[in-house]
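coordinates only, sequence not included:
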């Protein structure tokens, strides 16, 4: 009997433990922090051995395989010990993919993953039996264990890809690559780029790679590191023969000489970046033989994702917008780009080596005040201090929203788009977004 040790008792860890036990593995779950009560109950009910608040090396280093949570970095002492022992380390995505024959759609990129994965799933589920997993909802492993869909849309982060060895999605989507999480990649952008491209490394010519042809980082990497996959680019500025492009006000997608045309005016989601997300999702749907009418209708009625440019409330003619999911500069770039009213911008958190320069033109043009919400706001204060008349710092969401309420006038927008991780003041970006919405509702 093979022994699988799961490091991290969160969603992906518990799912992996269940799937492994059902497939005859001896399983041990170890979490250095605390495991949530609901997960402990699952482990006890399924008679899976576990520990929390510590890692017992004797029980870990005798594993045949280790599945580590994507949140645990390679630099952790325990991971170094595991590598020294030569024990294979897999991600949950890699492990679960071995136990399903489903058609896999893998979606990655620095920004837009959740929106594109959710939108793709929304279109496909109209006609197919399909699960949505990865960085979103119930874990992939748990879904394979419980109901094993015939198709999966997987939102995959670079951390998950780092421990993928044989993973091979039939359709891979690479939305964009901008510097993010560089603290995990020795501050080398090329390491992060290589990590994203792992999504296509095992693909053959019978598989597809859908990618943004306007993204120079992706295009350059493909030039010097070609992949085996059939390429289907999408673009807002080039004419694409095989793939998707913008022709005036219409999205045109051509695959195997069949064409689908979709007016952008009918898209439920606004902004240039969402035209790209729609192109990527529609290309996947087209490949999986979803009817054109279904694709069109799904794009028109898609409601978007919580914490992503989510319109919360209008109070005294001021629109409050929750974009808590913007955990890097590029995501905030999209948010500020889509603002068409004077904006009070709430920003800050854990800076991952951010370069704010690409935001300068938007800040000068659209932002009337900045509220820095973080434990350490020094970099924000010095970067933007001279650009706006009002810049204030706080460490409480309720206070940030009250300050915004005082500053904003009729016709303005208040935008929470932090450009940073949330872990200094909040549990995660969802917690940050919900606190923002609660504070707005209490105004």
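Noted; the coordinates are in hand. Worth saying up front: this structure is predicted, and the values here are computed from it rather than measured.

going forward, measure contacts and count neighbours with C-alpha atoms only.
Will do.

Show me which residues of stretch 13-28 are buried.
Using 16 or more other CA atoms under 10 Å as the test for burial, stretch 13-28 gives 13-21, 25-28.

from the middle of its chain, how far away would it be?
For stretch 13-28, the separation from the chain centroid amounts to 25 Å (computed by CA atoms, centre = their mean, to the nearest Å).

which outside residues touch that stretch?
Defining contact as CA atoms under 8 Å, 6 or more residues apart in numbering, one finds that stretch 13-28 is touched by 1-7, 29, 39, 42-43, 46, 48-50, 59, 67-69, 92, 95-96, 139-145.

hang on, the earlier thing: in strands, which of the buried residues of stretch 13-28 fall?
26, 27, 28 (DSSP state E).

How about the contacts made by the most centrally placed residue in the chain?
Taking CA atoms, centre = their mean, the centroid of the chain lies closest to residue 113, which sits 4.3 Å from it. Contacts for residue 113 (CA under 8 Å, 6+ apart) come out as 107, 155, 156, 175.

Second structure follows, compare the two:
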């Protein structure tokens, strides 16, 4: 065995890891079973990094001293099985990059809300003048930032896949928004395996570290009783129960930390709706733990612009509002979206089903949805569940078909909502591509 680091996957995360390895003087080889994007290929060539694409040289890979694996590669692939059998250590980009920085780590995970919360925390800290980077499952590669920049703080959005490969890495402030079923196809349809991956966010926590969570989440509450992390624990909830750190009462949000009480009118928050109140509360607790002033926090919570593809208002056409929630790749995300709707809805659902249970949204669909449009290669599971629940259901084979059908079915005052509950890989490159196509089609109406 040589002392070469092998990076599997040549996306943003893999290329960043390879650059960091090179900068730190390690021998590194990157391998991708598919073809690399032109920009990634050029970056690797510019840095003089040894790489291959369109297949894996197994013999070379199995000589590695350590493998940095892209979060998208499951452990069940034949190559990953061989790597594990040989006893080669497999880590994530997060674990690898964490070795080379002393910055304070603010890490956010959860089945829903993590992108918005991570973006909001980053916005608050940056607005307050802190030297902060944003990475993980969002924005630029964390490893590449560690290689090329110098930040005192990192705000990292972490998926369960990224957390699987974390061992010595520690979040100084860990935020867990919620745990609902998601990606169960990746976890042998075993909810506990998914929960265990999420709870790795408090791995290595000791006294002085902070853990922030949603007090009303039964799954997280149960896990906390089992794990009993040594960290200081802070919680948020909708209504004041005299136990939570952050809560709402009357028309205000309150955050009580370190003997101080922050308050802000709910209507001044840039993000509206119950799920967004939780995002604002969690972000506000982080801000107060980092001694951000009340004035700076109020300003940042009121002028935040939101996240693309997450309840993003696209346009109003003939009295119908079109909303792009393409980032809703699981059922719980769609539940939040429907819950925040104040009008009748034409809902566009469908894509690659990850073992979804649609019963969670059934009541809201019955109450609010005028028509359903199924956008996917195989809509049989959606039909089996929703046929007979909504009077009008149509299938669409492309985004244009879906938007045209929605235009026809919606009545003045309605909302057309793209909130698919599913991954996008059957018809689109990713959820961004799906959302961008939706926006293009709406703007052409």
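Cool, the structure landed. Remember, it's a predicted structure, so these values are computed and weren't measured experimentally.

TM between them?
After superposition, the two chains reach a TM-score (TM-score structural alignment, normalised by the length of the first structure) of 0.99; 443 aligned residues with a CA RMSD of 1.0 Å.

corresponding residue for residue 143 of the second structure in the first structure?
By TM-score structural alignment, residue 143 of the second structure lines up with residue 141 in the first structure.

about what we covered before: export the contacts of residue 113 of the first structure to JSON lines and tack on distance to residue 317 of the first structure and neighbour count?
Shown next, in JSON lines, are the contacts of residue 113 of the first structure (distance: CA to CA, whole Å; neighbours: other CA atoms under 10 Å):
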{"residue": "107", "distance to residue 317 of the first structure": "38", "neighbour count": "29"}
{"residue": "155", "distance to residue 317 of the first structure": "36", "neighbour count": "27"}
{"residue": "156", "distance to residue 317 of the first structure": "38", "neighbour count": "23"}
{"residue": "175", "distance to residue 317 of the first structure": "35", "neighbour count": "24"}
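
closest to residue 407 of the first structure among these?
Within the contacts of residue 113 of the first structure, the smallest distance to residue 407 of the first structure is 36.2 Å, found for residue 175 (CA to CA).

Give the full set of residues in contact with the equivalent of that closest one over in the second structure.
Aligned counterpart of residue 175 of the first structure in the second structure: residue 177 (TM-score structural alignment). With contacts defined as CA under 8 Å, 6+ apart, residue 177 of the second structure is in contact with 108, 109, 110, 111, 112, 113, 114, 213, 214, 278, 279, 282.

Name the nearest residue to residue 177 of the second structure, sequence neighbours excluded.
residue 110 (4.8 Å; CA to CA, 6 or more residues apart in numbering).

what's the distance between that neighbour and residue 282 of the second structure?
To residue 282 of the second structure, residue 110 of the second structure is 12 Å away according to CA to CA, to the nearest Å.

Give the residue from these two that has the larger number of neighbours.
residue 282 (29 against 24; other CA atoms under 10 Å).

Distance-wise, check the more buried one relative to residue 124 of the second structure.
Counting by CA to CA - residue 282 of the second structure and residue 124 of the second structure are separated by 12 Å.

And the contacts of stretch 13-28 of the first structure, which of them are buried?
For the contacts of stretch 13-28 of the first structure, buried by 16+ other CA under 10 Å: 3-7, 29, 39, 43, 48, 50, 67-69, 92, 95-96, 139-145.

taking these one by one, which sit in helices?
Residues of these located in helices (DSSP state H): 39, 43, 92, 95, 96, 140, 141, 142, 143, 144, 145.

which of those residues lies closest to residue 195 of the first structure?
residue 92 (16.1 Å).

how about the ones in strands among the buried residues of stretch 13-28 of the first structure in CSV, adding distance to residue 289 of the first structure?
CSV is the format used below for these (distance: CA to CA, whole Å):
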residue, distance to residue 289 of the first structure
26, 41
27, 40
28, 42
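
What's the match for residue 325 of the first structure in the second structure?
By TM-score structural alignment, residue 325 of the first structure lines up with residue 327 in the second structure.

dump the residue contacts of that match.
Residue 327 of the second structure is in contact with 309, 310, 419, 431, 432, 435, counting by CA under 8 Å, 6+ apart.
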